[in-house]
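S.K.: Sequence and predicted model, in that order:
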Amino acid sequence: MKLNNTMSPWKKTIIAGLISYIDAGSIVAGAAGLSMWQAYLGMDSLQMGILAALSSNTGGAALGALIGGEICDKYGRKFVYNYALLVYMLGVALIVFATNYPMFLFGYLIIGLAVGADIVASWTFIAEEAPSENRAKHCGSAQFAWMLGPALVLSASIPLNAAFGLLGNRIIFAHLIVVAAFVWYQRLKMPESSEWKNAKEKENQLIAEGKLKKITYTTILKGTSLKTVLFLCGIYAIWNIPASTSGFFMPYIYEHVGNLSNTMALTLQSINFVFCVLTAILFMQYADKMNRRTLYRVFGSVCMISWIIWTLPADMLQPWMLWAFTLVSSFSMQQQFYQLWSSELFPVRYRATAQGFTFFVARAIAAVWGFIVPLIMNFLGFRTAAVMLVIFGFISWIIGAIWAPDDRGKTLEQITKERYGDALDDMEINPTDHNDITING
């Protein structure tokens, strides 16, 4: 397959960013049919907890991001996104033909490994290939795809579930194989990230000369890099607890706590993601123009506000309240900002590895939460879980409201120099060899 080295930045962004559609599609496809799969497979609360902990939304993706990030920095962005989707298609096929719980669980675990690795490679690639003045717009387009996936999947699930039951949900999963195959074929023609390629050549030369040591997690977890890791985990990992609850359990919550039918639950969830698409568009329009800390303060607060509704006793919940939650919760921008900042705030030399680590932490925490939240709902009631989700949302918001950076219009190299300096004080450099080493991104 001949590489297209003249491909426009937007075409690269779209092809790379479609992993977000595939990732989100697999999450909400399972959510749309969770009640039916529970009945078909006879899952108890413990099995549902294990499924939530190892699915593509949590543990599987966490491990995939950790592994994929290192491979991405070592062998290139293209290496990961050329092969990850082949693994993804295998996992989805297992779910399509699943007849027992282990098969269903294993399929989700494989999907998670694939999307975790692919997301890190794709998000990094998008940021590195995007024009500096429109980086947020390009990064936001991946989130547009992420929100569009659930909107379309849930909208299609309503008639298919009603008409065919569990078969309808299998069809939804099957369409993801078709989309993944199309994206995989298109990616074969894409070039490598020029930023990574140039930096890798310089890095290999300096390592051969003994002037630069190989990156380890000790390098990443100290100095400026450690502060960045803590900041990103603070806003994203904590926010992702309520977000992952919504992504995987929301139709189930609408049905079993809000007393809605499956059709109505999926309708509300679909509407939520339609408004999430609008939020992604707002981010694309304004994150390159407005002060990003201000933008985060405004939109980051809605996560905690929306979950307050579910802290009310079940008999006080009114249909308008469920509609209010559906609309208000859609205006969160934490994931858009996380994608942008995790690509901007680390040097190119270990950008994907560091991003993979923060993504791993976020999804691993979500995995633990996904395991225990069915137990909390079963033994303590969903109101207890909702109170905890409000607290998590507040913590995430306050961290970003205080420490959010604003690097609009700057190149990745400028941002790296401002944060780390020309000497790259956070890297493993031999103490006698600080002479003009500038492998910056």
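M.R.: Noted; the coordinates are in hand. Numbering: from 1, shown residues only.
S.K.: Going by C-alpha atoms from here, please, whenever you check contacts or count neighbours.
M.R.: OK.
S.K.: To what extent is the closest residue to Phe337 other than its chain neighbours buried, counted in neighbours?
M.R.: Excluding the flanking residues, the one nearest Phe337 by C-alpha to C-alpha, 6 or more residues apart in numbering is Tyr296, at 7.9 Å. By other C-alpha atoms under 10 Å, 22 other residues sit near Tyr296.
S.K.: same deal with the one 10 residues further on?
M.R.: For Ser306, the count of nearby residues is 23 (other C-alpha under 10 Å).
S.K.: surely it meets Ser329?
M.R.: Yes: between Ser306 and Ser329 there is a contact under C-alpha atoms under 8 Å: 5.2 Å.
S.K.: follow-up on the earlier one: the residue nearest to Phe337 and Gln335 touch, don't they?
M.R.: No: the pair Tyr296 / Gln335 is not scored as a contact, 10.8 Å apart, by C-alpha under 8 Å.
S.K.: quick one: Gly91 from Ile241, how far?
M.R.: Relative to Ile241, Gly91 is positioned 24 Å away (C-alpha to C-alpha, to the nearest Å).
S.K.: ok, back up a step: contacting residues around the residue nearest to Phe337?
M.R.: Met333, Gln334, Phe337, Gly400, Ala401, Ala404 (C-alpha atoms under 8 Å, 6 or more residues apart in numbering).
S.K.: buried ones in the helix or strand harbouring it?
M.R.: Here Tyr296 sits within helix 292-300, counting by DSSP states H and E. For helix 292-300, the neighbour count (16 or more other C-alpha atoms under 10 Å) marks Arg292, Arg293, Thr294, Leu295, Tyr296, Arg297, Phe299, Gly300 as buried.
S.K.: now for the helix or strand hosting Ala386, which elements pack on it?
M.R.: In this assignment (DSSP H and E), Ala386 forms part of helix 382-403. Where contact means 3 or more C-alpha pairs under 8 Å, 6 or more residues apart in numbering; DSSP states H and E, helix 382-403 is packed against helix 223-232, helix 238-256, helix 292-300, helix 302-307, helix 351-379.
S.K.: alright, now check it against this:
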Amino acid sequence: MSHIPTTATVASKALPPLGGDRRFNRRVGVIAVIATFGGLLFGYDTGVLNGALSFIVDYFHLNAVQEGLITFLLLIGAALGALVGGRIADSFGRKRTIIVLAIIFFIGALASAFSPTYGIFLVSRFVLGLAVGGASVTVPVYLGEVAPFEKRGGLVSRNELMIVGGQFLAFLCNAIIGNVWGGNAEVWRYMLTIAALPAIALFIGMLRLPESPRWLALKGRNDESLAVLKDLRRPERAVAEHAEIVQLIEDERELTENYSAWGEIKSQPWIKRLIVIGMGIAAFQQLTGINSMQYYGTQVLEQAGFTRNSALIFNVLIGMISVIAMLIALPLLNRFNRRGMMLFGFTGILIAHLLVGIFGIALPQHSPIRAWLLLICILLFVGLMQGTIGPLAWLMLSEIFPLRLRGVAMGFAVLVLWVTNAIISFAFPSLVGALGFGTFLLFAFVAGLALLFVGVAVPETKGKTLESLEEHFKRLYASF
């Protein structure tokens, strides 16, 4: 497809500087804090089972298959929520969708906590998964569309920080509640109830936030779109940025007026290429095995040689390392190329997995040094993952898709992410049972494939507006 220069292309190269006005920076920062409560809920609801699961199994007298279904159904719900959530966000707005998700988070958390039977508990976890998946799509898109391109990396990746922060909070609450009320057979209900509190905060906070200016412009509500931008940028920057958005939307409507979203995906080679890349990024993020540690970290540390109490303590340390790595990564995302950081991250992950596999297999099972070496290598893996691939995957997924298809395409990619997550999480206990720490050698092999994928297929997105990226991808992938 030939490239037709547009005002959007020119404008993106000549946007007025963002400036250093603290009022605007503070407003964008407040939006990021409130919206990323969706990420906090995402993290807490996926991490809480790490400590609560053993109590739930005892309470409902579950077998291994029934135990596995608890995590599996939440993740399947998340996959469906990711697919549907993107389309809903495109139709009804990013803000409204997040508000509805907050309500579902609240209902799902309380329904899980007060479930009288195993069947109702499974249904409530599936419903909660719908909210988790919807938030995983909608919150990064909302942040990416509200943030100025100069700060998009750090702001969008705050959502990933809140995800790992939510998991750390879950690990910490589990450890405290389990030690204080561990003799109570229904202690798991306390652990699950806590998730209702950030859901309330997300609901109230989102009522006061603006809608995405790009979504408003897409729906023809240009005055509202400009008003939002003027509230978040200096006036001259807001006007120029709004003109770029409107021009791109007009150009797109002329080109795609007679096409449905699915028809355009099938007919435009460059869009198909981006969706394939997005699905690859999503899949490889999960194939690193990071969520196996989030769901089964305590059990892995026990197999490494630690006692159960020590494993619970070091599981909290894994959550802490995740948060620290994310805090270190956030300022770096706007300084270094996305693609280069991905290559570095997957290289480090490959090495860490190799070390875990080799030490786990080669060293005597009851050797004290074995447990400590495995812990160090696992922490290295978690730190590298959460400091590079974790935030980068969500950031790039929020950047690479065209505006009019962003919700649908993001839903596609995150559907792949959640399905991959579900498969790995369901298979991990069986793999460890059959291969032991040799499982991590499989993860190392996958990290090698990920390196090849990033090196060959993943484009650079740093330093460009979302609108100029679209024009760039049209040229780059016209003949895919």
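M.R.: It's in. Here the structure is a predicted model, which is why all the values come from computation and not from measurement.
S.K.: orientation of the first helix or strand past the helix holding Ala386 of the first structure going along the chain relative to helix 223-232 in degrees?
M.R.: Of the helices and strands lying after helix 382-403 of the first structure in sequence (DSSP H and E), the nearest is helix 412-420. Here helix 412-420 of the first structure runs at an angle of 100 degrees relative to helix 223-232 (axes from the mean of the first three to the mean of the last three C-alpha atoms, to 10 degrees).
S.K.: what range in the second structure does helix 412-420 of the first structure sit on?
M.R.: The alignment of helix 412-420 of the first structure onto the second structure (TM-score structural alignment) spans residues 466-474.
S.K.: Mean distance between the matching stretch and the first structure after superposition?
M.R.: After superposition onto the first structure, stretch 466-474 of the second structure sits on average 1.0 Å from its aligned residues (mean C-alpha distance after the TM-score superposition for the first structure).
S.K.: quick one: buried residues of that stretch?
M.R.: By neighbour count on 16+ other C-alpha under 10 Å, the buried set for stretch 466-474 of the second structure is Leu466, Glu467, Ser468, Leu469, Glu470, Glu471, His472, Phe473, Lys474.
S.K.: try stretch 374-381 of the second structure
M.R.: Residues of stretch 374-381 of the second structure classed as buried: Leu374, Leu375, Cys377, Ile378, Leu379, Leu380, Phe381 (neighbour count, 16+ other C-alpha under 10 Å).
S.K.: What lies in contact with it?
M.R.: In contact with stretch 374-381 of the second structure (C-alpha under 8 Å, 6+ apart) are residues Leu301, Ala304, Ile318, Ile321, Gly348, Ile349, Ala352, His353, Leu355, Val356, Phe359, Gly360.
S.K.: Out of the residues you listed, which is nearest to Phe55 of the second structure?
M.R.: Taking C-alpha to C-alpha as the measure, Leu301 is the one of those closest to Phe55 of the second structure, at 18.8 Å.
S.K.: Can you tell me what that closest one aligns to in the first structure?
M.R.: Match for Leu301 of the second structure (TM-score structural alignment): Tyr254.
S.K.: Which residue in the second structure aligns with Ile391 of the first structure?
M.R.: Using TM-score structural alignment, the partner of Ile391 of the first structure in the second structure is Phe445.
S.K.: Name all residues that make contact with the closest residue to its match other than its chain neighbours.
M.R.: Counting by C-alpha to C-alpha, 6+ apart, Phe445 of the second structure lies nearest to Leu350, which is 7.4 Å off, once chain neighbours are set aside. By C-alpha under 8 Å, 6+ apart, the residues touching Leu350 of the second structure are Phe443, Ala444, Phe445, Ala447, Gly448.
S.K.: Mind putting the helices and strands packed on helix 382-403 of the first structure into a markdown table with distance to Tyr286 of the first structure?
M.R.: Formatted as a markdown table, those follow (distance: least, C-alpha to C-alpha, whole Å):
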| stretch | distance to Tyr286 of the first structure |
| --- | --- |
| helix 223-232 | 21 |
| helix 238-256 | 22 |
| helix 292-300 | 8 |
| helix 302-307 | 18 |
| helix 351-379 | 24 |
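S.K.: Ok, which of those helices comes nearest Tyr75 of the first structure?
M.R.: helix 351-379 (11.1 Å).
S.K.: Tell me if Phe346 of the first structure really is in a helix.
M.R.: No: if the criterion is DSSP: H, G, I helix; E, B strand; the rest coil, then Phe346 of the first structure is coil and not within a helix.
S.K.: Residue in the second structure paired with it?
M.R.: Matched by TM-score structural alignment, Phe346 of the first structure corresponds to Phe401 in the second structure.
S.K.: Verify the contact between its match and Val408 for me.
M.R.: No: with contact defined as C-alpha under 8 Å, Phe401 of the second structure does not reach Val408; the gap is 9.3 Å.
S.K.: OK, contacts around whichever residue in the first structure pairs up with Ala170 of the second structure?
M.R.: Using TM-score structural alignment, the equivalent of Ala170 of the second structure in the first structure is Val153. Residues in contact with Val153 of the first structure (C-alpha under 8 Å, 6+ apart) are Gly25, Val28, Ala29, Ile172.
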